[in-house]
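>>> A structural model of the following input is requested.
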Amino acid sequence: MPVSAYGQPTRNKEEDNCLARAVNERRQTEIIMTRTSYSGPLCSLLPGLLLLACGSVAAAPANSRTGDILGCLLTPAAEAEIGSPVVGILEQVLVDRGDSVRKGQVIARLMNDVERAAASAATQRSENRAEVAAAKAAYEFAQRKAERAEELLLQNFISPQARDQAVSEAEVAAMRYAQAQEQRMVAREDLSVAHAQLRQRSITAPFAGVVVERYLQPGARVEDKPVLKLVQLDPLHAEIVLPATRFASLRVGQNAQLSPEMQGASPIQARISRVDAVIDAASNTFRVRLVLPNPGNRIPSGLRCQVVFEEGPR
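You can find the predicted model right below:
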C-alpha cells in the first residue's frame, strides 16, 4: 500500500469509492432501522462487512468517474407530527391514514363552543355604532351651543360664566366622542383576537402531503401529543455519501439519473439541491442531496434507488 510523505498509508480512488458506498449503506440501514424500529444483528453487521470489503480493493486499479452507479434511499422532502398550539378536547379528525391533503387544509378540530361565543359577542360590539353616533350628536350640539354663547356674550345677553359653562360642555362632549371612537377601535381589536383564538381550534396542514399516521381519536385531550403525522412526497429527497475525490465534479443544479428499485420504474432525472461544504475527516466523504420530482406521489418513500451523475463542468 502506498504511503504519504508523513509515513501514513494512503487510499486510492477505488478505496474511496468503496468507503463511500459502505457509508451510504450504513446511512440507509440506519434510516430503515429508525423507521422500522428494527435492531437485529444483521443490520448492525452489514455496514461493518462492507467496510472490511473495502480493504480488498487496495491493489485494484483506480476507476473513479462521474458515471459510477451509487446506491441511495428515497426519503420525504418534509415530515412533521402535527399537533395543536392550544390545549383542548379533540372534536373531529377529518382525514385518515393514506389521505392526501392540501397546504392549509383543515385536518382536525378541537371543541370551540366558548371561542365561537366570544367571537360572536366581539362581532356585535365591533359593529355597534349607536354609542359613537350618540356621542357625535352630543358633541355637535354642544359645539353649536358654545358658538351661540360666544355670540350672545358679545351682545351682552349672557354672562361670561354662562359662556364658560357652554364651552366646557362642548369640550366634555368632544372627549366623550373621542372615547366612543377609541372604544370601537378596541372592540375591533378584540374581534381580531377572538377570531385568532377560534382559528387556533382548527388544525391545518403546514404543507401538501400524505397522512401516514393517526395518533388520536375524537374525545382525546390534545396537549403535548401530536394528532397526525404528515409527509411530503412531492418532491422526494435522496442523500448520497461520496468520496472527497468527487467534490470538485459536483455542483448544485447538476442533473443525475435516478432509478428507483420498483417494478416498471424508468430512470428519472433528479437534480442536486445541496452539496456539503465540509468533508468528513474520519471517512474522507461528503454528502449530496438530490431532489426528485414526484407528481401524483407515484413513487413511494423508503425505496432504495441507484444514481448516476451526469457529467458537469469542471
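
>>> please count neighbours and contacts with C-alpha atoms only from this point.
Will do.

>>> tally of neighbours for residue 311?
Residues near residue 311, counting by other CA atoms under 10 Å, number 14.

>>> need the longest helix for this structure.
As far as residue count goes, and with DSSP state H defining each element, the longest helix of the chain is helix 160-199.

>>> show me what that one is packed against.
The elements that helix 160-199 packs onto, with contact taken as 3 or more CA pairs under 8 Å, 6 or more residues apart in numbering; DSSP states H and E, are helix 113-127, helix 130-154.

>>> buried ones in it?
The neighbour-count check on helix 160-199 (16 or more other CA atoms under 10 Å) flags 163, 166-167, 169-171, 173-174, 176-177, 180-181, 183-184, 187-188, 190-191, 194-195, 197-199 as buried.

>>> how would you label the spatially most central residue of the chain: helix, strand or coil?
Most central residue of the chain, judged by C-alpha distance to the mean C-alpha position with CA atoms, centre = their mean, is residue 206 at 5.8 Å. Residue 206 falls in the coil class when you classify it by DSSP: H, G, I helix; E, B strand; the rest coil.

>>> for the nearest residue to it once chain neighbours are set aside, list the residues it contacts.
In space, not counting the residues next to it along the chain, residue 206 is nearest to residue 103; the distance is 5.6 Å by CA to CA, 6 or more residues apart in numbering. Each residue near residue 103 by CA atoms under 8 Å, 6 or more residues apart in numbering is listed here: 204, 205, 206, 207, 208, 209.

>>> from the residues you listed, pick the one nearest residue 25.
Nearest to residue 25 out of the contacts of residue 103 is residue 209 (CA to CA; 27.4 Å).

>>> to compare against the first, here's the next sequence to fold:
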Amino acid sequence: MKIYQTIPALLLAFGLFSCGEKATEGQAVSDTKSAFILKKQAVSNTLQLPVELLPYESAEIHPKVEGYVQRVLVDIGDQVKKGQLLVQLEAPEVNARAAQAGAGFQEVAARYESSRDRYQRIKIAAQEQGAVAESELISAKNQFLADSSAWLAAKANSQASGQYQSYLGIRAPFDGIVTKRKVDVGDYVQAGNPEGILTVENPDKIRVRIHIPEAYVSSLPGGDSLNFSTDALVNQTFSAKLSRKSGAIDRTTRTELWEYEFDNRSGAIKSGMYATANLNLGRAESTFKVPNSAVTTTLEGKFVIRIRNGQTEWVDVREGIQMKDGKEIFGELQEGDTLLTRSSDEIKAGTLLPVKLNN
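Alright, predicted model coming up:
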C-alpha cells in the first residue's frame, strides 16, 4: 500500500514542476517590465577623431643617373625654390657620352649641309635643258634625303645625351623646405634605389585628413569647415576648409576619407603633428532615440522588443549616432510603439508580458 501511495505523490509533484516550467519559458511572464513610448526627437553628439596633418606637397627625391655626390648645396630646414640646384653628381662616363654625341651631331650636320647645298645647286642647274643628267639629279636628291635623316637622328641622340647629362644636377621640384637629407659628398648613388637622397615639402598649405566612420558619414553637418587642435599648441584652435572627399568607404577601416586644407603660410603648424577634431553630429530631421539598454546585441544582429497586443516582438534595428544617454536606431518601427526599456534575448518573441510605462 505504501508503494501505491508514493507513486501518485511523485506524479503530482512532477506535474506541478512541469506546469511551472512552461509558465517560465512559454507564453506568460508574471513580472512587470518597464517600457516607454517610442517617439522621434532631435539627436546630436560631439565626436572626437584624430586627424592627419600632411604637407600639401611632399617629394622624396631620387637620382635619375648613377654617380658620386660632388656637392650638396642644401641641408635640412633650408628654404628652396622650384628649379634650384640641390645636389650635383659627378659621372665622367655620362659627360663623355654627351660630348661624343655632340661631336657626332656636328659631323653629321656638316655632311647634311654639304649635301643640301649640292642638291640645291644641281636642282637649279637642271632647269636648263641638257645641263645636268637626270641620274645626277636623282643621286644628289637621294644623298640629301639620307643625310637629312642622319642629321635628325644625330640631333635627337645629342639632345637625349644632353638631357641625361643634366640629370647630374638634382633640382627642387617646387618651392618648399628640405626636411630630410641622406647623402654627403663622396657618396655613391644610383637610380632605382628605394631610399631617396632628399625630401622636400611644401608646408605653406597643410592637408588635414580625417577618416569618418561609416555610421557618421551622413550625419555630419553640411558645412565646409573643420576646427582642430594640436597637443603641441595648447589652447589654440585652427580652422580648415573642406576640399575633397574620397567618395567611397574603405573596406578595411569602414571609413570615408575627408580632406581639408589649412593656410599655413604663418608656419604655425608642422606636418606630422598629432591633432584631433571635434565633429558635431546631427540629423536634419528628428529620428528615434532609445536608452542604451533597450537594444540587445546577438550574433545575428541587434534588436529591440516591442509590445503589441500584450505580446513581445523582436524588431531588428541598426544603430546610428551614439550619445551618453541613449542611441539613435533605425528599423521597422513607428512613432507611438511601446518598447521595453531593458531588452534581453531571454525574453522570447510571442511572450505575454505585462508592462509599466515610464513617464
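
>>> turn the contacts of residue 103 of the first structure into TSV, columns for distance to residue 288 of the first structure.
Formatted as TSV, the contacts of residue 103 of the first structure follow (distance: CA to CA, whole Å):
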residue	distance to residue 288 of the first structure
204	32
205	29
206	26
207	24
208	25
209	24
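
>>> ranking those residues by neighbours, who comes first?
Taking other CA under 10 Å as the neighbour criterion, residue 209 ranks highest of the contacts of residue 103 of the first structure with 25 neighbours.

>>> so it sits right up against residue 228, yeah?
No - using CA atoms under 8 Å, residue 209 of the first structure and residue 228 do not qualify as a contacting pair, with a distance of 11.9 Å.

>>> stretch 228-235 of the first structure vs the second structure - mean distance after superposition?
Superposed on the second structure, stretch 228-235 of the first structure shows a mean distance to its aligned partners of 2.5 Å (mean CA distance after the TM-score superposition for the first structure).

>>> what range does that stretch cover in the second structure?
Under TM-score structural alignment, the match for stretch 228-235 of the first structure in the second structure covers residues 198-205.

>>> now do the matching stretch: distance to the chain's middle.
Relative to its chain's centre, stretch 198-205 of the second structure lies at 19 Å (CA atoms, centre = their mean, to the nearest Å).

>>> now stretch 252-259 of the first structure
On the basis of CA atoms, centre = their mean, stretch 252-259 of the first structure is displaced by 25 Å from the centre of the chain it belongs to.

>>> do the same with stretch 198-209 of the second structure
Computed by CA atoms, centre = their mean, the separation of stretch 198-209 of the second structure from the middle of its chain amounts to 16 Å.

>>> if we can go back for a sec, tilt between the longest helix of the first structure and helix 130-154?
Note on geometry: by axes from the mean of the first three to the mean of the last three CA atoms, to 10 degrees, helix 160-199 of the first structure and helix 130-154 are set 170 degrees apart in direction.

>>> relative to helix 113-127, how tilted is helix 160-199 of the first structure?
Using the same axes, to 10 degrees, the interaxial angle of helix 160-199 of the first structure with respect to helix 113-127 works out to 150 degrees.

>>> what about residue 252 of the second structure, how many residues close to it?
Other residues lying near residue 252 of the second structure total 6 when counted by other CA under 10 Å.

>>> any idea how far it is from residue 209 of the second structure?
17 Å (CA to CA, to the nearest Å).

>>> and residue 17 of the second structure, by the same measure?
Distance from residue 17 of the second structure to residue 209 of the second structure, counting by CA to CA: 64 Å.

>>> tell me which of these two has more neighbours.
The residue with more neighbours, out of residue 17 of the second structure and residue 209, is residue 209; 19 against 11, by other CA under 10 Å.

>>> am I right that the more buried one sits in a strand?
Yes - when three-state DSSP is applied, residue 209 of the second structure is found to be in a strand.

>>> let me see the contact set for the nearest residue to it once chain neighbours are set aside.
The shortest distance from residue 209 of the second structure to any residue other than its chain neighbours is 4.5 Å, reached at residue 259 (CA to CA, 6+ apart). Applying CA under 8 Å, 6+ apart to residue 259 of the second structure gives the contacts 207, 208, 209, 210, 242, 243, 244, 245.

>>> how about these in JSON lines, adding distance to residue 89 of the second structure?
Conversion of the contacts of residue 259 of the second structure to JSON lines gives the following (distance: CA to CA, whole Å):
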{"residue": "207", "distance to residue 89 of the second structure": "33"}
{"residue": "208", "distance to residue 89 of the second structure": "36"}
{"residue": "209", "distance to residue 89 of the second structure": "37"}
{"residue": "210", "distance to residue 89 of the second structure": "41"}
{"residue": "242", "distance to residue 89 of the second structure": "42"}
{"residue": "243", "distance to residue 89 of the second structure": "40"}
{"residue": "244", "distance to residue 89 of the second structure": "40"}
{"residue": "245", "distance to residue 89 of the second structure": "42"}
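
>>> and these, which is closest to residue 323 of the second structure?
Relative to residue 323 of the second structure, the closest of the contacts of residue 259 of the second structure is residue 210; by CA to CA it sits at 21.0 Å.

>>> average offset between the helix or strand harbouring residue 256 of the first structure and the second structure?
Using DSSP states H and E, residue 256 of the first structure sits within strand 255-260. Relative to the second structure, and after both are superposed, strand 255-260 of the first structure has an average distance of 2.2 Å to its aligned residues, where the measure is mean CA distance after the TM-score superposition for the first structure.
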